[in-house]
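3D model of this:
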Amino acid sequence: MHSRFGRLLLTAIAAGIGFGVGVVAALIAMAKPVRDAAHYAPFPHSVPKYPGGVAFRFAMAHDVVHERFPRHGPAYYTERNRLTRAKLAALPSDDPAAFPLADDLGVGLERLGRSDDAAAVLRDKLARQQARGLTGRDLYTSYANLGTFLVHANFQKALAGDPAAKARFHEGLDLVKKSVEVNPEAHFGREAWQVAIGQFLLAAANDPSRLKATDFLGNKLDESVVPTEGRPLTKYSGYSYILRKYSDALADPGALTDETVRQSIRASISAVGSQEKVDVSSGRWHVDAVPFDEPMLGIIGMWRQGGGANPHFALAIGEIMLRVGQRYIAWAAFERAHQLAGRFWPDPALQQFLRDHCRQRQATIEETLPPEEVADLRPRFEAELAHGEAYQRAYQEYEAKKLAAGIPLNDEHLFDEFHATHPPIASATGPEEWYAYQEEAFQQLPKLFGEAVKWGCLAAGVTALLAAWALRPRVRATLTPVEVEKHASPG
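So this is what the prediction gives:
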């Protein structure tokens, strides 16, 4: 084996052994860090239901519960209505440019508490549109706004049993349904949830015990929910697989256009609402279970752009957030619902039921939190709500002062001074929006193996060098007898 071929063969064998040892050693060394490392990705609700739509963020729920958003006041809408009427007066009644102005006027009247007047404006607009032969999506805003105004104007009287008010309330719901049919993507589907709460309240008028059974989405109020087990993901979603398969789409959810991918990702969102099929035509109410972000966006839209704080909305937010593991938002929502209980239903016993239910849910949440955090929950809630309400008052006082001073409503710098002295009120998003997970080594085997091969090649090279050095030919000096004698003699 001292031939050149033999040395090469032994060197190659040594290099192969070194490569194998290097690969195995690298895989062992890298496996545990990979397994232990935390990875982060957006939850599936970061993908909106419709292309280009708004995606839900938990900060939105926190902000609406604590009134952390700007809200125009009476002075703003009074001035806007004045300007809108002037524009309408300058246009022929059947001019298409008058239609969006009628919407503005109707909304402005509604915000000033004049729902009947708002409905009259929209009835006239709808009649003029139909006279021009407009249909379908062209009538969306008329259906949505007129329906909303009729519901708001007749709600209390309808619940009290007034036949005429009930008829107008039903008409309003039917119009809102039409708006959903012709334009389901508008306002993140807000109108669909207007229909849901309208139907729920009508069903409750016939059977008030329903108010003790579910919220307006169908979440059961007597259901035992463990706060620490809730997740924004379905229990067996296989979301880690989804992340690996659709990582590019999740890197920019707003730009996603492939509907198959969109639906595959959104199928992992936790569903809330009723699981039972109920015949609505019989006077009983029903909402199918849906991804939780859909009703949340609807509730937020109705709260911010509609009638404001509402005990039914606050209760639903609490029940949803409890089911998706957002304990602090859920606790705050139940606290807000407790505060608003006087508007839950005319019956004092049902108002007290809501208060008791909220306290029970809060107690369940508090059992999962450290005592020092529990002690801080209510003071923190009160401080945040006071901050939000103070911001809204300051905002409305500022705009009223500026408008009274003659600053035009459409002046793009109208609110510059306000924003210069008031930091943004909206809460920033945080880690609650991110899915943290660990991957087993085998899940990253292709990547790990690629890295291990590099180390294997290095080990093979080092081993080959060592083998070549160890197997190098050894040249031994050979002396003649005369030279030996010469070296052996003295001197």
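
rest of the way, CA atoms for contacts and neighbours
Noted.

Which residue is the nearest non-sequential neighbour of residue 189?
Once its chain neighbours are removed from consideration, residue 189 has its nearest residue in residue 298; the separation is 6.2 Å (Cα to Cα, 6 or more residues apart in numbering).

which residue sits closest to residue 332, ignoring its sequence neighbours?
With Cα to Cα, 6+ apart as the measure, residue 381 is the residue that lies nearest to residue 332, at 6.4 Å, once sequence neighbours are left out.

I'd assumed residue 352 was in a helix, is it?
Yes: using DSSP: H, G, I helix; E, B strand; the rest coil, the assignment for residue 352 is a helix.

who's in contact with it?
Taking Cα atoms under 8 Å, 6 or more residues apart in numbering as the criterion, residue 352 is in contact with residue 341.

Tell me which other helices or strands the helix or strand in which residue 30 is found touches.
With elements delineated by DSSP states H and E, residue 30 resides in helix 4-36, which encompasses its position. Applying 3 or more Cα pairs under 8 Å, 6 or more residues apart in numbering; DSSP states H and E, one finds that helix 4-36 makes contact with helix 445-470.

Against which helices or strands is the helix it packs on packed?
Using 3+ Cα pairs under 8 Å, 6+ apart: helix 445-470 touches helix 4-36.

Work out the gap between the helix it packs on and the centre of the chain.
49 Å (Cα atoms, centre = their mean, to the nearest Å).

What of stretch 151-159?
31 Å.

which residues touch it?
Counting by Cα under 8 Å, 6+ apart, the neighbours of stretch 151-159 from elsewhere in the structure are 115-116, 164-166, 168-170, 172-173, 198, 202, 205.

Could you tell me which of the residues you listed count as buried?
Buried residues within the contacts of stretch 151-159, counting neighbours by 16 or more other Cα atoms under 10 Å: 115-116, 165-166, 168-170, 172-173, 198, 202, 205.

Please generate a structure for the following sequence too, so the two can be compared:
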Amino acid sequence: MVHGVIHERFPRHGREHYRSRDWHTRQRLAALTPDDPATFPLADDLAVGLERLGRPDEAVAVARDKLTRQQARGLSGRDLYTSYANLGTFLIHASFADAVAGVPAARQQFCEGVGLIRKSVEVNPEAHFGRERWQMAVAEFLLAAMYDRELLRTFDCLGNRLDLSIEECLNREANWTQTGYGRAVDAQFSQGKAVYGMQSFFEPGVDHADPARWTELRRIREHITKVGAENGWDTVPVPSHRKPVPFDEPVLGIIGMWRQGGGANPHFALALGEVMLRVGQRHIAWAAYERASRLADRYWPDPSLRGFLLTHCRKRQTDIEQTLIHIPPASATHPAWQNVTPPIPAAEVAQLRTRFEAELAHGQGYQRAYQEYENKRIAKGASIFDEHLFDEFHAGREPIASAVGPEEQFVWVSQGKRQTYVLSWGLAGGTFGAGLAAVVVAGLLRWRSGRKRVDFGPTSG
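You can find the predicted model right below:
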């Protein structure tokens, strides 16, 4: 999934889709009275579409009116979730540029947006895989950076330190009792010890996707490598994110915001690079840094901060490349920390940027083709609500989503089976050794017997 968003390998609607949706939504709203509860979800559709069409002020007005009408009807709590989430998002997006520039009214609007996102999390914390929680954390960090720009040289938006060396990120043998960085799971899981507290997770045939077993099985998540909120983060005013968390939680949040929200963003790309590096996914981390570097003009208005991001990304990439080709000396007695996976040829590393450009062009080309097809169908009168609208487009095409790799698999042998294998190997080795000894002894006796015949046998006369 991370590889997919970095390279834009997912469908994305174009402006004609949102223009059509805007027209249909207004038609449906016109047929209802303002007090009809059916107008509330339609108002969400209208406001989201307006923002996608580059009309954020109108989106704010629609969402604010909806929230006011809901509150007038006495609605509260979870019923207000989408109003809080959408209005907060629109306010943050609409005010960000001026807020960074120091415009007081814009900063006030930005703060209002953050507060509304906070309310959306309070009333519906699990929505969208917790996406709003991470939207809130990122917004709080950016707000803090408006008052202290040095934070942008110190942390990414999740609290990963940008000055942490690559060895500290990858050397599991040196850090497994502290951060556990370098792999996606902790040392206990890698060593097969997690089974002692979670036997049911490893039972043959267990369905990990069965919702009825999630409460029982979710404890396995304790072994996922935790990231973010590193040393010094406790002084940064990001109240919603105070301690390291399993890496997949913020990653899913960022993926959701990238795909369903404002799209590619240098802060998101940088954070994905730092997280992927800390869990040993060096190729994906390299690509994330490359994408972040190409978005550097949106990192911050200050040219020195843009330059910092470019320099940081290039250094990370160079360090990653060195680990990818590292071959330890023949005298080494332990695996090198650089060899998270076996080394690859230097020629392959030299092609990383060329391959990245080809993959990004493929993803962006897919999105253009998707939108061109969509535009033509809409122009011919097709409905955007037709579930078969894209059947012809998808026919004969390979799936655009990145293929799942071996990173999704964990090969595990239970302690009992390992003992059985060791015992079997020992017995087999003993039997083989006894047989080999018998062959050697027999050969030796045969040789000695031959020598006796030569030495003491009859001689020719």
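
Got a TM-score for the pair?
Put the two chains on top of each other and the TM-score (TM-score structural alignment, normalised by the length of structure 2) is 0.80; 390 aligned residues with a Cα RMSD of 2.3 Å.

which other helices and strands contact the helix or strand where residue 403 of structure 1 lies?
When elements are defined using DSSP H and E, residue 403 of structure 1 is found to belong to helix 371-404. Secondary-structure packing of helix 371-404 of structure 1 (3+ Cα pairs under 8 Å, 6+ apart): helix 74-89.

Which positions in structure 2 sit opposite the helix it packs on in the alignment?
Aligned using TM-score structural alignment, helix 74-89 of structure 1 spans residues 15-30 in structure 2.

Next: stretch 390-403 of structure 1.
Structural correspondence for stretch 390-403 of structure 1: residues 365-378 of structure 2, per TM-score structural alignment.

Mind listing what's buried along the matching stretch?
Taking 16+ other Cα under 10 Å as the basis for neighbour counts, the residues of stretch 365-378 of structure 2 that come out buried are 366-368, 370-371, 373-375, 378.

tell me the average deviation of that stretch from structure 1 after fitting.
Between stretch 365-378 of structure 2 and its aligned stretch in structure 1, the superposed structures give an average distance of 0.6 Å (mean Cα distance after the TM-score superposition for structure 1).

what does that stretch rub up against?
The contact list for stretch 365-378 of structure 2 (Cα under 8 Å, 6+ apart) reads 8-14, 16-17, 20, 384, 389-390, 393, 400.

Specify which member of the residues you listed is nearest to residue 239 of structure 2.
For the contacts of stretch 365-378 of structure 2, the minimum distance to residue 239 of structure 2 (Cα to Cα) is 31.6 Å, reached by residue 8.

and the nearest residue to that closest one once chain neighbours are set aside, what does it touch?
By the measure of Cα to Cα, 6+ apart, the closest residue to residue 8 of structure 2 outside its immediate chain neighbours is residue 363, 4.7 Å from it. By Cα under 8 Å, 6+ apart, the contact list for residue 363 of structure 2 reads 7-10, 400.

redo that, cut-off 6 Å
Contacts here follow Cα atoms under 6 Å, 6 or more residues apart in numbering; on that basis residue 363 of structure 2 touches 7-9.

Generate a ChimeraX selection restricted to the buried entries among those residues.
When burial is assessed using 16+ other Cα under 10 Å, the buried subset of the contacts of residue 363 of structure 2 is captured in ChimeraX by this command:
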select :7,8,9
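
closest to residue 63 of structure 2 among the contacts of residue 363 of structure 2?
The shortest separation between residue 63 of structure 2 and any of those is 29.0 Å, and it belongs to residue 8 (by Cα to Cα).

Would you confirm that the closest one belongs to a helix?
No: secondary structure of residue 8 of structure 2 (three-state DSSP): coil, not part of a helix.

That one and residue 258 of structure 2: what is the separation?
Relative to residue 258 of structure 2, residue 8 of structure 2 is positioned 9 Å away (criterion: Cα to Cα, to the nearest Å).

Then residue 387 of structure 2?
The spacing between residue 387 of structure 2 and residue 258 of structure 2, counted by Cα to Cα, is 24 Å.

Report how many residues lie close to the aligned partner of residue 124 of structure 1 in structure 2.
For residue 124 of structure 1, the aligned position in structure 2 is residue 65, judged by TM-score structural alignment. Taking other Cα atoms under 10 Å as the criterion, the count of residues near residue 65 of structure 2 is 15.

and if you look at residue 183 of structure 1?
Other residues near residue 183 of structure 1 come to 19 when the count uses other Cα under 10 Å.

After alignment, which residue of structure 2 pairs with it?
Using TM-score structural alignment, the equivalent of residue 183 of structure 1 in structure 2 is residue 124.

Let me see the ranges of the helices in the stretch 201-350 of structure 1.
Assigned helices in the stretch 201-350 of structure 1, in chain order: 210-213, 239-245, 247-251, 259-266, 293-305, 311-323, 327-339, 348-366 (criterion: DSSP state H, counting those that start in this stretch).

Adding distance to residue 147 of structure 1 as columns, could you present the ones you listed in CSV?
Output for the helices of the stretch 201-350 of structure 1, formatted as CSV (distance: least, Cα to Cα, whole Å):
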stretch, distance to residue 147 of structure 1
helix 210-213, 24
helix 239-245, 40
helix 247-251, 37
helix 259-266, 30
helix 293-305, 14
helix 311-323, 19
helix 327-339, 26
helix 348-366, 28
